[in-house]
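1. all I have is the shape, not the residue letters:
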């Protein structure tokens, strides 16, 4: 991967600016309002991306849910440390939803993968439905990915919640993004490797099928 300018800007918005906004606002606004100020840069970035691409993606939805959770925490008299949990609560809720979907006929990863394939090729959704019905390995692979992502996101929530409740706020703001992106990156890399493994197995099955027949 090349270090593109857009990637550098995105990292600065999500890592540097929240910490800087908190430090500048803390002496004048107090901890709660300083925390709200630290959320302004990533929220503004998400809104800009939404206007540019004219679509609501998963990141925008997570930001909106995080804002709703923050407002709810304030309405209930949420402390600054409770506000720190807003992003973890969102990812944790998604992780729990992934785990619960394992009890359904089709897990959540199936719908995410089908939407991706539908955008990449014409008739992709129908083709993915056929693969799901005719290849048991696809179904088991989707369930395993759902399980891994569910455990990863739920574990991320538990870890960041413990840190938010026990660490100083400034240290949490500096370290928490690295923990979150590290876990997401590890999950994404594992998914890519597992997808490659599944594809290799499928190709071998196709190659051995004619000789077996």
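-> Done, it's in. The structure presented is a predicted model; accordingly, all values stated were derived computationally and were not measured.

2. C-alpha from now on. contacts and neighbour counts both.
-> OK.

3. mind listing the helices for the protein?
-> Assigned helices in the chain, in chain order: 5-11, 17-53, 58-75, 80-84, 86-101, 108-120, 124-134, 136-166, 169-212 (criterion: DSSP state H).

4. need these in CSV (columns: mean neighbour count).
-> As requested, these are arranged in CSV below (neighbours: other Cα atoms under 10 Å):
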stretch, mean neighbour count
helix 5-11, 11
helix 17-53, 17
helix 58-75, 16
helix 80-84, 21
helix 86-101, 20
helix 108-120, 15
helix 124-134, 14
helix 136-166, 19
helix 169-212, 13
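
5. pull the distance from stretch 119-129 to the chain's centre.
-> Average the C-alpha atoms of stretch 119-129, do the same for its chain, and the two points are 23 Å apart (Cα atoms, centre = their mean, to the nearest Å).

6. please apply the same query to stretch 166-177.
-> Averaging C-alpha positions (Cα atoms, centre = their mean) puts stretch 166-177 20 Å from its chain's average.

7. for stretch 197-213, same thing?
-> Using Cα atoms, centre = their mean, the distance from the centre of stretch 197-213 to the centre of the chain it belongs to is 33 Å.

8. and for stretch 27-40?
-> Between the centre of stretch 27-40 and the centre of its host chain there is 25 Å, according to Cα atoms, centre = their mean.

9. what of stretch 167-178?
-> Centroid separation for stretch 167-178 versus its chain: 19 Å, with Cα atoms, centre = their mean.

10. cool, stretch 150-170 as well?
-> Distance of stretch 150-170 from its chain centroid, counting by Cα atoms, centre = their mean, is 15 Å.

11. got it, and stretch 143-153?
-> Chain-centre distance of stretch 143-153: 12 Å, with Cα atoms, centre = their mean.

12. okay, pairing it with this:
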């Protein structure tokens, strides 16, 4: 009965994202992290005596402000905000040390590579990193829902799915870093500033889409198991709402 009860228990405050809000968030993020930095860089390098490195540092101001506003609004640091803030911190250090523009441009790739390695390293621990990310979004970070999500760890299929997702995201971050580092040296600064946002958002978009369908398939399988257990116990399942 304990397994059935756990499977039947649902989070009290599920987090539902509006499609329109999601699309708007993506568009605004591309504008702030891609279009504005490119415009700032072009204006400073073409119409002022600002050096290329300082122009690149100035182009990081819009993403910095977006990250700070996002953290204050959500009261948490998500993956993208963490990468952005880490990159901006590295930017300031590089600027102070008089680093080259090429080194400046690969700063975020360095941190996405670290994130990728961290994801893969956590596979060696009792619970991989994706478990904690999934718990945050699945429960809405509501304290009453966390025990429900934690109880799912007892199921082998759930444990496998968390490890698979952690592996895929870790490899995805490493791939993103490798592509961006290659393009830094293969393209001009202007060309890289144009394509760079599409690389990170493209790869994360692919990973998020894959995670959505992979998780949905897992939920369908879990629901089928739940229905089967209820039938075996001669309990009529409640009709879907």
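-> Thanks, I have it. Note that this is a predicted model, so its numbers are computed, not measured.

13. and the residue nearest the centre of the second structure?
-> With distances taken as Cα atoms, centre = their mean, residue 79 lies nearest the centre of the second structure, 4.5 Å away.

14. can you tell me which residues contact that residue?
-> With contacts defined as Cα atoms under 8 Å, 6 or more residues apart in numbering, residue 79 of the second structure has no neighbours.

15. residue in the second structure matching residue 151 of the first structure?
-> Residue mapping for residue 151 of the first structure onto the second structure gives residue 171, with TM-score structural alignment as the criterion.

16. swap that for residue 199 of the first structure, please
-> The pairwise alignment with the second structure assigns residue 199 of the first structure to residue 219, based on TM-score structural alignment.

17. ok, now how distant is the aligned residue in the first structure for residue 69 of the second structure from residue 66 of the first structure?
-> Aligning on TM-score structural alignment places residue 69 of the second structure opposite residue 48 in the first structure. Counting by Cα to Cα, to the nearest Å, the gap from residue 48 of the first structure to residue 66 of the first structure is 17 Å.

18. cool, and residue 23 of the first structure?
-> Where residue 66 of the first structure is concerned, residue 23 of the first structure sits at a distance of 21 Å (Cα to Cα).

19. go on, residue 126 of the first structure?
-> With the distance defined as Cα to Cα, residue 126 of the first structure ends up 34 Å from residue 66 of the first structure.

20. likewise for residue 78 of the first structure?
-> Relative to residue 66 of the first structure, residue 78 of the first structure is positioned 14 Å away (criterion: Cα to Cα).

21. what of residue 166 of the first structure?
-> The spacing between residue 166 of the first structure and residue 66 of the first structure, counted by Cα to Cα, is 21 Å.

22. how about residue 76 of the first structure?
-> Look at residue 76 of the first structure and residue 66 of the first structure: by Cα to Cα, they are 15 Å apart.

23. please apply the same query to residue 181 of the first structure.
-> When residue 181 of the first structure is compared with residue 66 of the first structure (using Cα to Cα), they lie 17 Å apart.

24. try residue 99 of the first structure
-> Computed as Cα to Cα, the residue 99 of the first structure to residue 66 of the first structure distance reads 21 Å.

25. got it, and residue 185 of the first structure?
-> When Cα to Cα is the yardstick, residue 185 of the first structure and residue 66 of the first structure sit 21 Å from each other.

26. now do residue 107 of the first structure
-> Applying Cα to Cα, one obtains 24 Å for the distance of residue 107 of the first structure from residue 66 of the first structure.

27. cool, residue 73 of the first structure as well?
-> Here the criterion is Cα to Cα. By it, residue 73 of the first structure lies 10 Å from residue 66 of the first structure.

28. now do residue 54 of the first structure
-> Using Cα to Cα, one obtains 21 Å as the distance from residue 54 of the first structure to residue 66 of the first structure.

29. one more: residue 144 of the first structure?
-> 27 Å.

30. ok, residue 117 of the first structure next?
-> When Cα to Cα is applied, the distance between residue 117 of the first structure and residue 66 of the first structure equals 28 Å.

31. what of residue 173 of the first structure?
-> For residue 173 of the first structure, the distance to residue 66 of the first structure under the criterion Cα to Cα works out to 16 Å.
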